[in-house]
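**Q** requesting a structural model of the entry that follows:
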Amino acid sequence: MPWETTTTMEQKIEFICEWRTGKYTITELCKSFGISRPTAYKLIDRFENQGYEGLKEQSRAPGKHPNATDDKIIKSILKLKEKHKLLGAKKIRILLFKEFTKEQIPSVVTVHTLFLTQHLVMKYGALTIKESF
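**A** Next comes the predicted model:
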C-alpha cells in the first residue's frame, strides 16, 4: 500500500476546515500541522479576506523594483534612438543631459539593455561568419 501524500494546498484547506469546526485552539492546530502561530494567523486572515483563493501560493517578487528607470526617461531614450538611428547607447546617454539631471540618467549599460529589449540593436556575436576552407 503506497504512502499517502498531500500537497501544501490540501494541508492548508484541511487546516482551515479544522479551524472552522471550533473544536481546537490555534495552538493545538499549529502543533498538529507543524506550523507557527504567525503562519496560522496569516492563513486564517487570507481565508477570511479572499476565501480559498487566498490560500494559493503567492509570488514573493516585489511589485516594482526600487531602482527601476522612470518611464519618462525610457520614452525619451526611445524617442532619441528613433530620431538618431545610428547612435549607440553612449551617445544617446550624452543627449539625455539636455533634458534630465545627472542623477536621473541611467548608465550606458542600462540604455544599451533597453535597446536590446526593444530589439533596436543586436547582441554581440549574434551574427556568425562561416568560414570555408
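
**Q** going forward, measure contacts between C-alpha atoms and count neighbours the same way
**A** Fine.

**Q** next, count neighbours for L43.
**A** L43: 19 surrounding residues under other Cα atoms under 10 Å.

**Q** repeat that for G88.
**A** 16.

**Q** measure it to N49 for me?
**A** 51 Å (Cα to Cα, to the nearest Å).

**Q** check K85 too.
**A** Taken as Cα to Cα, the span from K85 to N49 is 52 Å.

**Q** which of those two has more neighbours?
**A** Of the pair K85 and N49, K85 is the one with more neighbours under other Cα under 10 Å, namely 13 against 10.

**Q** distance of the more buried one from A126?
**A** 19 Å.

**Q** swap in T5?
**A** 48 Å.

**Q** just K90 next, same as before
**A** Taken as Cα to Cα, the span from K90 to A126 is 21 Å.

**Q** the two: which has the busier surroundings?
**A** K90 (13 against 7).

**Q** so the more buried one makes contact with T110?
**A** No. The pair K90 / T110 is not scored as a contact, 10.4 Å apart, by Cα atoms under 8 Å.

**Q** one more, for comparison:
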Amino acid sequence: MPWNVKDTMSLRQEFVSLAAAQDLPFSELCRRFGISRQTGYKWIERHKEQGVQGLADQSRRPHHSPMRSPQRVVDIVLELRRQYGWGGRKIERRLCDLGHRNVPAPATITEILRRHGMIQPHESALRQHWQRFEHEHPNSLWQMDFKGEFRTLESGRCMPLTIAV
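**A** Below is the predicted model of the structure:
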C-alpha cells in the first residue's frame, strides 16, 4: 500500500476548501491540520486576496531595516578600508578619533566590509586566533598550569597545579 504523501501546498488548499465548506467547527479543523486558529485565518485571508498563489510560503525578510547604518557612514568605512586595509576595530577607533557620532560597533563595521566583498571568508578563517583543546582520542592532550604559591596558616607553602585532561 503506497504512502499518502501530500505537500504543503496541497494541504493548505485542502484546509481552505474544508474551511469554505463549513462542515466542521473552525477550531476542530485547525486542530486536525495541526495549526493554530491564527494561522488558519491567515491562510483563508491570503487565499481570498491572492488565490492559490497566496498559499505559498512568503519571504520573512523585513521590508526595511530602521537600524541600518547610514550610507555616509558606510562610505567612510569602505574608504578607510581601501586606504589602510584596517579591520572593524581599528576603523571604529579611527571614526571615534575623527569625532564622528553614533559610530557603529566593530562587529557591525566588519559586517559592512563583508557585505561589500572587502573581507573574504577564507581570509577570516586564517585569522582565527584561538584553537580548541580537542583531540581525536581521550588523554592525547594534557594541559598543566602552575598557579603560583601562597602561604598557609601553618607557616607552610601551597603550590597549586591544575591539570586539564
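
**Q** could you tell me the TM-score of the two chains?
**A** Remark: TM-score between the superposed chains equals 0.66 [TM-score structural alignment, normalised by the length of the first structure]; 122 aligned residues with a Cα RMSD of 3.0 Å.

**Q** next up, the contacts around the aligned residue in the second structure for L29 of the first structure.
**A** With TM-score structural alignment as the criterion, L29 of the first structure lines up with L29 in the second structure. By Cα atoms under 8 Å, 6 or more residues apart in numbering, the contact set of L29 of the second structure is 15, 18-19.

**Q** show me where the first structure has its strands.
**A** With DSSP state E, there are no strands along the first structure.

**Q** and the helices in it?
**A** 8-21, 26-33, 37-50, 71-83, 89-96, 108-117 (DSSP state H).

**Q** could these be laid out in CSV, adding distance to M1 of the first structure?
**A** Output for the helices of the first structure, formatted as CSV (distance: least, Cα to Cα, whole Å):
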stretch, distance to M1 of the first structure
helix 8-21, 21
helix 26-33, 24
helix 37-50, 32
helix 71-83, 59
helix 89-96, 64
helix 108-117, 53
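
**Q** the ones you listed: which one's closest to K56 of the first structure?
**A** With Cα to Cα as the measure, helix 8-21 is the member of those nearest K56 of the first structure (6.7 Å).

**Q** does anything pack onto the closest one? Which helices or strands?
**A** helix 26-33, helix 37-50 (3 or more Cα pairs under 8 Å, 6 or more residues apart in numbering; DSSP states H and E).

**Q** buried ones in it, by neighbour count?
**A** For helix 8-21 of the first structure, the neighbour count (16 or more other Cα atoms under 10 Å) marks 12-13, 15-16, 19 as buried.

**Q** closest to G34 of the first structure among the residues you listed?
**A** F15 (10.7 Å).

**Q** how far away is the closest one from R37 of the first structure?
**A** Counting by Cα to Cα, the gap between F15 of the first structure and R37 of the first structure amounts to 12 Å.

**Q** now do the shared contacts for those two.
**A** Common neighbours of F15 of the first structure and R37 (Cα under 8 Å, 6+ apart) do not exist.

**Q** that older thread, rebuild the helices and strands packed on helix 8-21 of the first structure as CSV, extending it with distance to L78 of the first structure.
**A** Output for those, formatted as CSV (distance: least, Cα to Cα, whole Å):
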stretch, distance to L78 of the first structure
helix 26-33, 54
helix 37-50, 41
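
**Q** of all those helices, which one comes closest to P66 of the first structure?
**A** helix 37-50 (26.2 Å).

**Q** can you count the residues close to the nearest residue to C96 of the second structure once chain neighbours are set aside?
**A** Counting by Cα to Cα, 6 or more residues apart in numbering, C96 of the second structure lies nearest to V103, which is 6.8 Å off, once chain neighbours are set aside. V103 of the second structure has 17 neighbours, counted by other Cα under 10 Å.

**Q** got it, and L95 of the second structure?
**A** When counting by other Cα under 10 Å, one arrives at 18 neighbours for L95 of the second structure.

**Q** look up how far T8 of the second structure lies from the most centrally placed residue in the second structure.
**A** With distances taken as Cα atoms, centre = their mean, the residue of the second structure nearest its centroid is E111 (12.5 Å). Counting by Cα to Cα, the separation of E111 of the second structure from T8 of the second structure is 35 Å.
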